[in-house]
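**Student:** could you look at this predicted model? Sequence included:
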Amino acid sequence: MNQERVFKVLLGPHISEKATVLADGKNQFVFKVATDATKLEVKKAVEQLFEVKVSDVNTVKVNGKTKRTMRGMGKRNDWKKAYITLEPGQDIDFESSAN
C-alpha cells in the first residue's frame, strides 16, 4: 500500500470515553476511516504508519443524524470507524508518531 493511500484510509483517531476505556483495558484503538476502506486496508495502514502488529479489525458504519436547521431539515454525513485490536505487548503512541 502506498503512502498516499495510507493517509486517505486513516482519517484520524476517534476520541471518546468508550475509546479511552478500550485503549486502557483491552488494547484496542478506535480510528475514523474512509467510508470505502476495507478491513485489510485499515490493518495494513495502521501497521505501516504506527509500526505495530494488528490482530483484529472491526468496522462500523455510522449513519449521520438528521438535524433541524433554520432552512429546514438537514443531514450530517455518514462516516465509518474501525476498532483496531493490537497483538499483546504492542502499543500505539500518538505523540511520537506525529513527528
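**Tutor:** In hand now; what should we look at?

**Student:** going by C-alpha atoms from here, please, whenever you check contacts or count neighbours.
**Tutor:** OK.

**Student:** so the residue most central in space within the chain versus A82, what's the distance?
**Tutor:** Central residue of the chain (Cα atoms, centre = their mean): F31, 1.4 Å from the mean position. Applying Cα to Cα, to the nearest Å, one obtains 5 Å for the distance of F31 from A82.

**Student:** use this one as the comparison:
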Amino acid sequence: MTYENVIIEPVLSEKTNRMREEGKYVFKVNLSATKIQVKEAVRRLFNVHPVSCTMMVVGGKPKRLRYRSGRTSTWKKAIVRLEKGEKISLFEGV
C-alpha cells in the first residue's frame, strides 16, 4: 500500500480544529492501515515527526431516504500527535 493510499482525507470539524492547537491532527485512513503505516505516511507526505497515533473504527449510522432504509459506510479514523512545535502547513493555510 502506498503512502497516498493510507491517508484518504483530513477530518475537518470544530473539535479537530481545537485538537490542532494541541498538535493533534485527525485523518480518515484506509480500513486495513496500521498505526505504523499511518505514522510513516504522515512523516513522508508532510515532512513532520509524528510521536504517536491513535486509531478507531467509526461505525456506520442508519439512514433513511424516501422510505428506503440503509447505512452509511464504516470508516477508520487516526489521530496523529506531532512533536512539540511542529505543524502541518497544509492545515494552517500557509
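**Tutor:** It's in. Predicted model only: the values in this text are computed from it and were never measured.

**Student:** show me where the second structure has helices.
**Tutor:** Secondary structure of the second structure by DSSP state H: the helices cover 3-6, 14-21, 35-46, 89-92.

**Student:** buried sites along the first one?
**Tutor:** To tie it back to what came earlier, the one meant is helix 3-6 of the second structure. Taking 16 or more other Cα atoms under 10 Å as the basis for neighbour counts, the residues of helix 3-6 of the second structure that come out buried are 3, 6.

**Student:** what range in the first structure matches it?
**Tutor:** The aligned range for helix 3-6 of the second structure in the first structure is 6-9, by TM-score structural alignment.

**Student:** the matching stretch vs the second structure, average distance?
**Tutor:** If you overlay the two and look at stretch 6-9 of the first structure, the average distance to its match in the second structure is 0.7 Å (mean Cα distance after the TM-score superposition for the first structure).

**Student:** quick check: chain neighbours aside, which residue is closest to the aligned residue in the first structure for K63 of the second structure?
**Tutor:** For K63 of the second structure, the aligned residue in the first structure is K67 (criterion: TM-score structural alignment). If you skip the residues right next to it in sequence, K67 of the first structure has G74 as its closest partner in space, 5.2 Å away by Cα to Cα, 6 or more residues apart in numbering.

**Student:** what residues are up against V11 of the second structure?
**Tutor:** Residues in contact with V11 of the second structure (Cα atoms under 8 Å, 6 or more residues apart in numbering) are 26-28.

**Student:** turn these into TSV, columns for distance to T34 of the second structure.
**Tutor:** Supplementary listing: the contacts of V11 of the second structure in TSV, determined by distance: Cα to Cα, whole Å:
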residue	distance to T34 of the second structure
V26	15
F27	13
K28	13
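
**Student:** which of those also appear as contacts in the first structure?
**Tutor:** Shared contacts between this structure and the first structure among the contacts of V11 of the second structure (both residues aligned by TM-score structural alignment, their matches' Cα atoms under 8 Å) comprise 26-28.

**Student:** how close does E95 of the first structure get to L40 of the first structure?
**Tutor:** Between E95 of the first structure and L40 of the first structure the distance, using Cα to Cα, works out to 25 Å.
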